[in-house]
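Enquirer: Provide a 3D model corresponding to the input given below.
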Amino acid sequence: MKMPSNEEELQICVPPLFKCPISLELMTDPVSLCTGVTYDRPSIEKWFEQGNNTCPATAQLVQTQDLIPNHTLRGLIHKWCFSADSKLHTPEPLAEPATVRQMVQNIDERSSSRIDALRSVKNLANFERNRRCLKSEGALGALIRVLQQFRSEDDGDAAQEAVAAIVAFPVEEVNARKELSRAPAIRTLEWVLVKGNLESRISTASLVESLANADKSAAKEIGSIDGITDGLLSLFQQNLMCPAAVRSGLKALLPLCGVVKNRATIANTEGAVAALIELLPGADRSMAEISLAILEALSTTSEGRCSIVAHALAVPTVVRTLLVVSDNATDYGVRILLAICFNCGEEEMLREIVEMGTFEKLLVVLQMECGQRTKHYANQLLRILSALPENGSSMNAFSSTVYG
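Expert: Below you'll find the model as predicted:
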């Protein structure tokens, strides 16, 4: 029997998840299509260059040929390649101080090589060791200046490349966060969210999420720009077939809801509540929880409650999530319903909510091993619903059983 060569043996050892579905080789630059399938960038780009307009793995027609970097998978591949058990190594570009300084100069002087310099910085920034060199040589500052000095659509490509590079850097540093949270930079983020390609819009949403999570004043400043909210909402309204786009839009909206004024702005945005509600039936656990968390935040405002009540499927959809998705989702759902019933609780509406099976679900919540806060809100909601004559006896019977 012929023994496999070292090369063949290494190929067999490559985890299937790390192989490109087209080339069947180890991916070095994994990117995802709107169908959710990940390919090696050179392979899928060649596929599209040959005139194809389908996803090779699923044969689905693709709505967009935008390629979304799969940073998580790239990191796993990188870690596996450098593990003690593997002899494979993906090439890691090295940042040379002199070269980086030239890149910074090309970026600041708007030279003909500006876009190439921005792309080079973006590629280098994928590696921690390079990020230290890039920062020390002023590359991060140059990227931020691109956003601050945005003049017109002629600067659009540069802005998109700059955002894609910035998200590779931690933004915990006060100075960087402060500069990115100023109006000129935020206006540029707005432009990218509204007019950029899908990859850049996802990167921008990730940057907005980081800034808003790190600093409430930044969240307030960002949320005051209407185009930011519109852009984030459009990410999951227009790209339902791209999980990365949906998730990034939701995750960026959530920290913006930490500012009360932003909640009213989001609630008043046309189609916002409808988009969140319509996501829920097919959402996975994580996205369902984020959607409900946003809706719960909106329900604390009169604008949010009006928008929720006005949507015919909103309350029934929230009721259906109770006890189905997760304990967190149930907590958000109970609080949404409590806000609606307490503030907009006309008898007809309360009766409709009871007819959806809410009463019975709340009784189950009180008997579950869930958080005390959830039980507290469920108990309050039960008392409101039990005010209806036909439910009073049920509530009294349950109370005597549970509380004695």
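
Enquirer: C-alpha from now on. contacts and neighbour counts both.
Expert: Fine.

Enquirer: from the chain's centre, how far out does the helix or strand containing Gln160 sit?
Expert: In the assignment (DSSP states H and E), Gln160 maps to helix 156-166. Distance of helix 156-166 from its chain centroid, counting by C-alpha atoms, centre = their mean, to the nearest Å, is 19 Å.

Enquirer: Let's see this one next, to set against the first:
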Amino acid sequence: MARDKNELYVTVPNLFRCPISMDVMKSPVSLSTGVTYDRSSIQTWLDNGHNTCPATMQVLPSTDFVPNLTLRRLIHLWSHDSHSIPMSSPHSDASAPPPLISKQQLLDSIKTIDKSTTNCLDSLLQIANFAKYSGENREFLASIDGFVSRIVGILCNVDEIQVLELIMTVLDLIVSENGVKEELIRLVFKCNRDCLSPFVSVLERGSLSSRIESARVLESIAFNTESQRAITEKQGLLFELHRLARSETDPTAIEAGLSCLIALSTSSRPVKKQLVQFGIVRTAGKIISGSDTVVSVIEKAMKLVEMVSTCAEGRAAIGEDENCVAAIVKRLMKGTSAGTEHGVAVLWSVCYLCRDRTAQEAAMRNNVLTKVLLVMQSGCTARARQMCVDLVKVFRVNSKSCLASYETKTTHIMPY
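Expert: Below you'll find the predicted structure:
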């Protein structure tokens, strides 16, 4: 159908479309998987007897859903701005102009960003959409003098969760741009303002996507011992990051939580001890043993367990958790080489260094000797190979039984 040349079409942001109907959502609700649908569409799906999330096909532990009030508000604001403009369908002409504001309109939005809550939400939504569109836009936004300082100022002075979520979205989009991380670090840690409480609020009350974004921003600014200490000493932050990794099924959320915890645990024994108290060993064990866990997530879980295994409390918790030890042994040689070496380091800490009998027995029940010999033959690093040699010594038996169940071509490897 021909279009009048003066007729204006607006492309609907994908975030606002229901994954089932592909229409703008009127009543967005989120499943336990974190995916949001229009209420009528997902209710019909569930009423037809389905017990899976349509987007991810994960089996739903619960068919309950909760209203996504933040997204509903954003759709309302967007619809209000665009109510007189016809919206294109998902299959409309790709050459239709995108719904972007100009650079001058962006600057005007930034000027009015803190006038009122409504103006703030509207402006932040426009800024976020502008930044999402292209790398060039993100670079331009990051180069605006005083912009980062302005939104951090808002971050520290409001408690409106929708505002906080949008700020996290914007910061996550531009934190890797030139100079932004350094400016953000200065503003968060060098000023006499509480800039970390908003992160706790988003991790506690925000949508899944905003919780992921806040974890990624925290990871970016945890650049040295001082900043790591400030973050970990903020009440509730470590717990919420662990909860993000523990309670979600979305691999992106789990990975974001684990990555941030790794950044915060680099050299701090108190942090590792606190994570052990939260149950990080059990959490990581479940992640590693998951049959459909993403390889990159397994690698990060292995790395985090290796990090806590460097403290006595961590080694004790690993030794007591037979499931974690078994999961690590089973994953050796089944993921990335880095993940395998993290696993070897964990086994070395609890089975060789500490001689934990429970951990040794759990490893032996899962054919650890065969796995360790395979790692030695795989071309691992010198450090990993030496740990493997030590582990073979721990699990040594007489020469016949040592390789009795080892029928591959690697039988020529001598235990030590």
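
Enquirer: So after superposing, what's the score?
Expert: The TM-score (TM-score structural alignment, normalised by the length of the first structure) is 0.73; 355 aligned residues with a C-alpha RMSD of 3.9 Å.

Enquirer: re earlier: which strands or helices does the helix holding Gln160 of the first structure pack on?
Expert: Helix 156-166 of the first structure is packed against helix 114-124, helix 139-148, helix 183-195, helix 198-214, with contacts defined by 3 or more C-alpha pairs under 8 Å, 6 or more residues apart in numbering; DSSP states H and E.

Enquirer: Tell me which of these sits most buried.
Expert: Burial of those is given as mean neighbour count (mean count of other C-alpha atoms under 10 Å); helix 198-214 ranks first at a mean of 24.

Enquirer: hmm, who's touching that helix?
Expert: For helix 198-214 of the first structure, contacts defined as C-alpha atoms under 8 Å, 6 or more residues apart in numbering pick out 66-69, 160-161, 163-164, 166-167, 171-172, 177, 180-181, 189, 192-194, 218-219, 222, 232, 235, 244-245, 248-249, 251-253, 255-256.

Enquirer: Now with 7 Å, please.
Expert: 66-68, 160, 163-164, 167, 172, 177, 189, 192-193, 218-219, 232, 245, 248-249, 251-252, 255-256 (C-alpha atoms under 7 Å, 6 or more residues apart in numbering).

Enquirer: Kindly report the same for stretch 342-357 of the first structure.
Expert: Identification of contacts with stretch 342-357 of the first structure by C-alpha under 7 Å, 6+ apart yields 316, 341, 385.

Enquirer: how about a cut-off of 8 Å?
Expert: Applying C-alpha under 8 Å, 6+ apart, the external contacts of stretch 342-357 of the first structure come out as 305, 315-316, 319, 341, 384-385, 388.

Enquirer: okay if I get the helices and strands packed on helix 156-166 of the first structure as CSV plus distance to Gln380 of the first structure?
Expert: Listed next are those as CSV, based on distance: least, C-alpha to C-alpha, whole Å:
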stretch, distance to Gln380 of the first structure
helix 114-124, 52
helix 139-148, 49
helix 183-195, 41
helix 198-214, 31
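
Enquirer: which stretch among those comes nearest Leu33 of the first structure?
Expert: The closest of these to Leu33 of the first structure is helix 198-214. By C-alpha to C-alpha, the value is 10.3 Å.

Enquirer: before we move on, back to that, closest to Asp226 of the first structure out of the helices and strands packed on helix 156-166 of the first structure?
Expert: Minimum separation from Asp226 of the first structure across those (C-alpha to C-alpha) falls at helix 183-195, 8.5 Å.

Enquirer: just how off-centre is the closest one within its chain?
Expert: Taking C-alpha atoms, centre = their mean, the mean C-alpha location of helix 183-195 of the first structure is offset from the chain mean by 17 Å.

Enquirer: Kindly report the same for stretch 200-215 of the first structure.
Expert: Centroid separation between stretch 200-215 of the first structure and its chain, computed with C-alpha atoms, centre = their mean, is 9 Å.

Enquirer: ditto for stretch 289-296 of the second structure
Expert: Its chain's average C-alpha position is 14 Å from that of stretch 289-296 of the second structure, according to C-alpha atoms, centre = their mean.
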